[in-house]
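**Student:** here is a sequence together with a model predicted from it:
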Amino acid sequence: MLLYIVVAILLCVFASVCLCGSVGTITLPENVSVSAVLVFGDSFVDQGNNNYVNTIAKGNYSPYGKDFLGGKPTGRFSNGKTLPDFLAEALGVKDYLPPFLDPVVNDKDLQTGVSFGSGGSGFDPLTTTITTAIPISVQLDMFKQYIERLKRNIAEEAANKIITNSVVVLVAGNNDLYLTFPLRRSQYDALGYSNMLVKLVLNFIQEIYTLGVRRIVVFGAPPIGCLPAVRTLSGGLQRRCAEEENNLAQLFNTVLGQQLQVWTTSFPQSKLAYIDYYSSLINIIENPKKFGFDVVDKGCCGTGAIEVVYLCNKLTPTCLDRSKYFFWDAFHLSEKGNSILVDQIIQDLVNLF
C-alpha cells in the first residue's frame, strides 16, 4: 500500500459517456475572423505531444480516449474531447485540435491551429527537469518552427496573416505550483515564487507578441487543492479541498491578474483575455447539480481518488455513467467537464474581438 501511494504521488503531479454535444459559439463582430487556435501549456491542453517524447506522463492507452471517435486513445488526458478541442469549436475554427508533434498533421491542419502543450510542463525549469515534459521555452521554439513551416507552404504574407488572426491560449503553472514550489521553499516564499512565475509568463507573452500574435488568452491556476488526487493526498480523512494548495493558486492568480493588466496598457494594439480558471471550476464543484454532475470529488477512472496517468489503465474499471463525473481521472476533467468549463468562460473571450 505504501508503494502504491508513493507511485501515486509521483504520477499525480502531472498535470462520460459524455454525449455532451457542442459547446456554445462566440458571435464575432462583422469582418472579424479567427484563422487558427494555437495552444501552449501542460496536461490540460496536451493533445498528444507527449506521445512523441520520453516521459511517463502519457494518455495514449485505454481507457483514455474511451469516448473519443469510437474509443481512440490519442494522448489527450481525458475520456474524450478536451479544453483545446472545445475552444477551437467555440471559436468556429474546427472540432478537434491536433498536437503539433503528430507526424500525420498536414499543412492544411497547421493553418487552423495545433497544440504545443505537454503533460507535466511548466514555466519553472526545475519542473520539467523532474517531469521530463516539454518546457514552455521549448514549446515556444516549436511555435517558431510552426511559423517557418507555414511560410514555406503558403508564403510569408499569408502565414503572418494567420498568426495575427489566430487566438493563442496559455494554460500552465499548475505543475510549478503543486510539484515544484515545495522544492523551492528554501529559495522563495509563496509570494516570491508567484512573482517569479508571473515574470516568466510575461516573458512568454512578450515573445509570442514579437512573433506577431495579437489575441492572447491566459488561464489562471485552477483550485489545485480540489483536484481529486490532491484531496486524497492533502485533504485529510474527509478528502476536503486542500487549503494550502488552493491558497497558493489564489495568490498566484492575484499576482498574474494584476501584472497582465499592466502588460495590456503597454501594448494596447493587442487583445488579452484573462480566464479565472479558479472561480470557474469552484463554481462547478460547489454547485454540481446545476451543471448536471453527481460526482465532483473523484474521477471516473478506478476509485477516482488517486488514479491518474498509468494508474488509470486498461485493467482499471471506469464509472458507469461518465456524464455524471466532472473529473475523468484524479487530476483531469472529463469530456463533459471540459465542455461545461468552456461554456462558462465563453463570455470572457469576447474581449479578444
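**Tutor:** Noted; the coordinates are in hand.
**Student:** alpha carbons only for contacts and neighbour counts from here, please
**Tutor:** Fine.
**Student:** those strands in this structure, which residues are they?
**Tutor:** 37-41, 167-171, 215-219, 271-275, 295-299, 325-327 (DSSP state E).
**Student:** any idea which of those is most buried?
**Tutor:** strand 325-327 (a mean of 30; mean count of other CA atoms under 10 Å).
**Student:** what helices or strands is that one leaning on?
**Tutor:** strand 295-299, helix 335-345 (3 or more CA pairs under 8 Å, 6 or more residues apart in numbering; DSSP states H and E).
**Student:** so for Ser78, which of the strands of the chain sits nearest?
**Tutor:** Between Ser78 and the strands of the chain, the shortest gap by CA to CA is with strand 325-327, which sits at 8.5 Å.
**Student:** what about the closest one, distance to the chain center?
**Tutor:** 16 Å (CA atoms, centre = their mean, to the nearest Å).
**Student:** for that strand, which outside residues touch it?
**Tutor:** For strand 325-327, the external contacting residues (CA atoms under 8 Å, 6 or more residues apart in numbering) are 16, 228, 293-300, 333-334, 336-337.
**Student:** can you check stretch 203-222 too?
**Tutor:** By CA under 8 Å, 6+ apart, stretch 203-222 touches 137, 140, 160, 163-174, 249-250, 252-253, 256-257, 269-279, 281, 349, 352.
**Student:** for it, buried residues please.
**Tutor:** For stretch 203-222, a neighbour-count test (16 or more other CA atoms under 10 Å) marks 204-205, 208-209, 212-222 as buried.
**Student:** now do the helices in the stretch 1-150 of the chain.
**Tutor:** 2-12, 83-90, 107-111, 125-131, 136-154 (DSSP state H, counting those that start in this stretch).
**Student:** please compare the first structure with the one that follows:
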Amino acid sequence: MKGNKNMASMGSSGFLIIPWLLLAESAALFSAGVSSGKSTPAVFVFGDSILDTGNNNYLPTLSKCNFPPYGRNFPGGKPTGRFTDGKVISDLIAGDLGIKDLLPPYLDPNLGAQDLSTGVAFASAFLVTQASESIVELYKLGARKIGVFSTLVSGCVPEGRTVGGGEERKCAENFNELAKIYNGKLSFEMDYLNKQLPGVKMVFVDLFSPLLGIIKDPETYGFAVTKEGCCGTGYIEAAVLCNQLSPFTCANTSEYIFWDSVHPTEKANRILVSKVRDYINELL
C-alpha cells in the first residue's frame, strides 16, 4: 500500500466528514498550496453507505455493491462500491470545494501519497453513539470547524415504507419520529461540545428536512417516483439484492429519488448538496 495511512497525519488536513458529521479544519493548519483563508485543501470522510466511496470492497462483508447495476451513471458506467447509480454526497462536496471530482476509498491498496494529501473516504459502518468521543479525538488532531449532518428521513426511504408504511406504502412516521429524536440529541451534544472545546466552530447540517421536502414535492425537482427505488421492485433491494438479475429495474434513473431501497440517486444527492451548501460555506 502506497503512502502512510496513519490517522495522526490528519492533523495537517483540511476537511473531514464523519457519519452524518462534517468536520472542517482551519486552512491555517494546512498552509502549503493554500492561496486564501477560505481554501480547503483536503476532504476526509467517515460514515456509512450513504457516504462511502467503496471501502466495503475491501472488507469481509456481504454489504457490497461493486457490481452492476450499481454505478451505471458513474463515469464509464463502472460499479465502484458506491451505493448509488453515480456519485455519492462525499464526492459532490469534494467537487464543490474544488478539491477533486471523486473521493477514493481509504482502503484502496492503490492509493498514493497525493490521494491521501487531498482526501479519502473512510466511510463504512460507524456507530453514531460514538460520535461525540470521535469528534473529541479528531479535535485533538486539529479539527476546528465542525459541521454535523443529521440522519435522513428514514421512515420515507423505500425500505422504511416497506417495513412500516402499510399497504399504501406511506412514510413510516414512527421511524421518522425516532430519527427526529436522534437528530435532536445529536444537535444537543454538538452544542455542548461547541462550548467545551476551545476554538471550535460547529454547525448542525439538516439533511432530514430537505430530503423530506423533495419527497413531498417531487415534481418541483423533476422526480416522478418517490415510494420505490429504481433497482428491482424498489421495495427491499439494496446491496447484493440489487444486482444484474434483479427484475423490473428502471430504465430512467432521473425519475427516481432513490436508487435502491435505501440510498438516493446521484440526482437526489446533487440536490441535497446544493441545499446544504450554505452550511458548508459557514465552516470555510
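**Tutor:** Sure thing, it's come through. Note that the structure is predicted; figures quoted are calculated from it, not measured.
**Student:** which pair of the buried residues of stretch 203-222 of the first structure spans the longest distance?
**Tutor:** Farthest pair in these (CA to CA) is Gly212 and Pro222. Separation: 28.4 Å.
**Student:** what's the neighbour count on the counterpart of Cys301 of the first structure in the second structure?
**Tutor:** Matched to the second structure by TM-score structural alignment, Cys301 of the first structure sits across from Cys231. Residues near Cys231 of the second structure, counting by other CA atoms under 10 Å, number 30.
**Student:** wait, Cys231 of the second structure touches Cys250, no?
**Tutor:** Yes. Judged on CA atoms under 8 Å, Cys231 of the second structure makes contact with Cys250 at a distance of 6.4 Å.
**Student:** for the counterpart of Phe116 of the first structure in the second structure, what are its contacts?
**Tutor:** Matched to the second structure by TM-score structural alignment, Phe116 of the first structure sits across from Phe122. Shown in contact with Phe122 of the second structure (CA under 8 Å, 6+ apart): 44-47, 52, 55, 105-107.
**Student:** before we move on, the earlier item: and among the helices of the stretch 1-150 of the first structure, the most buried is which?
**Tutor:** helix 83-90 (a mean of 25).
**Student:** ok, now which ones touch Tyr235 of the second structure?
**Tutor:** Applying CA under 8 Å, 6+ apart, the residues contacting Tyr235 of the second structure are 158-159, 161-162, 228-229, 261.
**Student:** meant to ask about Val168 of the first structure
**Tutor:** Val168 of the first structure neighbours (CA under 8 Å, 6+ apart): 37-40, 213, 215-217.
**Student:** against Ile208 of the first structure, how distant is it?
**Tutor:** 9 Å (CA to CA, to the nearest Å).
**Student:** then Gly235 of the first structure?
**Tutor:** 38 Å.
**Student:** what about the helices in the stretch 251-353 of the first structure?
**Tutor:** 277-286, 335-345.
**Student:** make JSON lines from these and add mean neighbour count and distance to Asn60 of the first structure to it.
**Tutor:** Below are the helices of the stretch 251-353 of the first structure laid out as JSON lines (neighbours: other CA atoms under 10 Å; distance: least, CA to CA, whole Å):
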{"stretch": "helix 277-286", "mean neighbour count": "17", "distance to Asn60 of the first structure": "26"}
{"stretch": "helix 335-345", "mean neighbour count": "24", "distance to Asn60 of the first structure": "16"}
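**Student:** so which of the ones you listed gets nearest Ser78 of the first structure?
**Tutor:** helix 335-345 (6.3 Å).
**Student:** against the second structure, where does the closest one fall?
**Tutor:** Taking TM-score structural alignment, helix 335-345 of the first structure hits residues 266-276 over in the second structure.
**Student:** what does stretch 272-282 of the first structure give?
**Tutor:** When stretch 272-282 of the first structure is compared against the second structure (TM-score structural alignment), it corresponds to residues 202-212.
**Student:** do stretch 37-44 of the first structure as well
**Tutor:** The aligned range for stretch 37-44 of the first structure is 43-50, by TM-score structural alignment.
**Student:** rewinding a little: and which of the contacts of Tyr235 of the second structure is nearest to Val240 of the second structure?
**Tutor:** When the contacts of Tyr235 of the second structure are compared for distance to Val240 of the second structure (CA to CA), Ser261 comes out closest, at 12.0 Å.
**Student:** now do the contacts for the closest one.
**Tutor:** Taking CA under 8 Å, 6+ apart as the test, what Ser261 of the second structure contacts is 157-159, 228-229, 231, 234-238.
**Student:** next, count neighbours for the closest residue to Ala190 of the first structure other than its chain neighbours.
**Tutor:** Leaving aside its chain neighbours, Ala190 of the first structure sits nearest to Leu248 (6.7 Å; criterion: CA to CA, 6 or more residues apart in numbering). Leu248 of the first structure has 22 neighbours, counted by other CA under 10 Å.
**Student:** Leu248 of the first structure maps to what in the second structure?
**Tutor:** In the second structure, Leu248 of the first structure lands on Leu178 (TM-score structural alignment).
**Student:** how close does Ser254 of the second structure sit to Leu92 of the second structure?
**Tutor:** 17 Å.
**Student:** go ahead and flag the most central residue of the second structure.
**Tutor:** By CA atoms, centre = their mean, the second structure has its centre lying nearest to Leu51, at 2.8 Å.
**Student:** show me what Asp95 of the first structure lines up with in the second structure.
**Tutor:** By TM-score structural alignment, Asp95 of the first structure lines up with Asp101.
**Student:** for that match, grab the count of nearby residues.
**Tutor:** So Asp101 of the second structure, with other CA under 10 Å, has 15 neighbours.
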